[in-house]
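Visitor: no sequence for this one, just the structure:
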């Protein structure tokens, strides 16, 4: 799609108003009208073309290639090349030249704000300079609005009268190419000449020109507000991903632990009840066996009750059970005990015998934590 272009005349440099005569260029042709008329039904995709007289073009060597630092270095690089204070200028960065320098365009910021204020209802999509739209091959001359525009490979962008060209020709890269409407006298010392029916239409078809809508003059899209929140959204997204990963890892770890406990419980059940060939519901089957054992007045439960009473007798020193083994065949219980001293073990033995239990105590040994001994009850 070919956008609409509005060319401001050189008079715009000192007389900006809604009645300013401009050229509106579309795919159908070029028409002269006032700025207000040109903006009346302008489409969303249109471009504003400034006269080169309002812009200073130069080339500077920048100390960095990083975009953010290049913007910061621009004012210092062009300060000596401008006739006005650099703080008053809007600086736009162009492409890099073959010698490593970058094109820079400077325009008075207050004037550009005034320009854009006239277009506030429908801001332009891009801001170009008429002489900068010329092709980059050699040195290009174009007759437009009663003056020659000079552009091309060289960093400068100028508007000049025919008598000025012979002075500049020797400093401009070859080939020298001039384009003008039929009947316009061509300048001297040119290598090629092209006749144009519509200079503005030809110019916009060159697809050249740096967009000056940079920095504070960059066009704000409707979705630009989202860009301010994008870093925060990225942090939140990262947190969610990390939390999801943590939950996944924790779930995997807990599932492994649960599987290990389930396997251990199944192995213990099969060891206790080898006669059960089918294992459907471990807990239900274990509860069933426990109920059956309780109903038959299991000796194990009786022994456990007597031992618990002796261990927890009032005033009795604390004796710890480290291991318990029960043999249904021998009907006895083996305990691996740990106590502060030999006297505590002897006291426990006496309480068990007083309860009518048969107690056999193996040899006791002293360890760092106290005294340990093996006791067999019943049998």
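Guide: Thanks, I have it. The structure presented is a predicted model; accordingly, all values stated were derived computationally and were not measured.
Visitor: Only C-alpha atoms from now on, for both contacts and neighbour counts.
Guide: OK.
Visitor: what number of residues lie near residue 186?
Guide: 20 (other Cα atoms under 10 Å).
Visitor: Comparison target below:
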């Protein structure tokens, strides 16, 4: 029987380069029908592996879940259909939605929607750490790594929200996911309930998962959700840990997450036990491969010559248009031209509501004395790609520090309509994609 082991590490996480010996995990073991056979919370890797060994389980498929805030959701509008061309165009399609060097980011592509391809972006260093954490387990083979919030069961036409201790996981039916601190749930709900001016006001269904204790603890924030005339909130009580909800939704295909194990981090499975049976066929295939490679090398040489001629012609055209540019070469001319075209566009870069909220919330959390800074209201303009926050602080220095932090992430941040008051200052923070 086939088993799946869902593993979700618990903070604190190991430092970069450190051995994760003492790392603790929440975990759930599901059989082929999706029934839970075992589960645990706050266990070490050795304890989980011992449970598998005691039950004589081999070849268990391991699903690793990482914090949703470590991976950013993007959308890539790529007209191509062939995988090779999609992969080539992917960095250019999402570069403006990511506030760091695209070369330092790992991109994983998901299913296609009406808006384009769903994409998950994660820092290369972080992805390498998570891959090492979930690799080489006894009796279990790593199958996939997902952002945890992306495994929430989809609510058609709306959002799914799961209370998870000090954090809240959110996911939309469009494939977006987000993890925020529970204290920011009410602020996010107010923004979710405020539709763009060009939309017809309609009721948004929201499914809220949590234990009885969490519902009681966040009663005031939940009341804000229910008080909105635009949100139809349905509560669903969890008897166990949120991980089992995520495992159930993934096993029964109630969600559409993006597997981060792609490209450089793809998982190579071996089947050495069957090697002897397939050895003759492998020999024939190897001979065919050698012949095919020789043919492809010939075609490759021909196309290389054609490509060199095309690059030379492109550079000649570029030099005629920009004779003073000596830094551009054939390897980066496409990106340079694309950047120049972007600068000519009338509208600024639209990093998207989810991305702008994530970076604004992150800088707010990192702000020294964040308790003295209050967000009175949050508005988002899809047409302008701007997040506007009415913010109040005990000093203008706090407002300036928040703006400086966002600018340091590569975003465009401005503070306007500043009013100095006896007990502090208030103003309007405008954030866009830069």
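Guide: Thanks, I have the structure now. As the structure is a prediction and not an experimental result, all values here were calculated from the model.
Visitor: What's residue 179 of the first structure aligned with over in the second structure?
Guide: Matched by TM-score structural alignment, residue 179 of the first structure corresponds to residue 209 in the second structure.
Visitor: thought its match was touching residue 235?
Guide: Yes - using Cα atoms under 8 Å, residue 209 of the second structure is in contact with residue 235, at 6.1 Å.
Visitor: now the helices for the stretch 1-150 of the first structure?
Guide: Secondary structure of the stretch 1-150 of the first structure (DSSP state H, counting those that start in this stretch): helices located at 35-40, 67-78, 109-118.
Visitor: closest one to residue 371 of the first structure among those helices?
Guide: helix 67-78 (76.0 Å; Cα to Cα).
Visitor: Skipping its backbone neighbours, what lies nearest residue 334 of the first structure in space?
Guide: residue 376 (4.4 Å; Cα to Cα, 6 or more residues apart in numbering).
Visitor: neighbours around that neighbour, how many?
Guide: 18.
Visitor: what's the answer for residue 218 of the first structure, then?
Guide: Residue 218 of the first structure has 13 neighbours, counted by other Cα under 10 Å.
Visitor: aligned partner of it in the second structure?
Guide: Aligned against the second structure by TM-score structural alignment, residue 218 of the first structure finds its counterpart in residue 266.
Visitor: residues in contact with its match?
Guide: Residues near residue 266 of the second structure by Cα atoms under 8 Å, 6 or more residues apart in numbering: none.
Visitor: Can you tell me how far it is from residue 75 of the second structure?
Guide: Distance of residue 266 of the second structure to residue 75 of the second structure, computed by Cα to Cα, to the nearest Å: 21 Å.
Visitor: who's more crowded, residue 209 and residue 235 of the second structure?
Guide: More crowded of residue 209 of the second structure and residue 235, by other Cα under 10 Å: residue 209, with 23 against 15.
Visitor: can I assume the more buried one sits in a strand?
Guide: Yes - checked against DSSP: H, G, I helix; E, B strand; the rest coil, residue 209 of the second structure lies within a strand.
Visitor: so what's it up against?
Guide: Per Cα under 8 Å, 6+ apart, neighbours of residue 209 of the second structure: 160, 161, 162, 163, 235, 236, 237, 238.
Visitor: Let's have those in CSV, adding distance to residue 29 of the second structure.
Guide: Shown next, in CSV, are the contacts of residue 209 of the second structure (distance: Cα to Cα, whole Å):
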residue, distance to residue 29 of the second structure
160, 24
161, 23
162, 21
163, 22
235, 26
236, 22
237, 21
238, 18
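Visitor: Buried members of the residues you listed into ChimeraX, please.
Guide: With 16 or more other Cα atoms under 10 Å as the criterion, this ChimeraX line picks the buried residues out of the contacts of residue 209 of the second structure:
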select :160,161,162,163,238
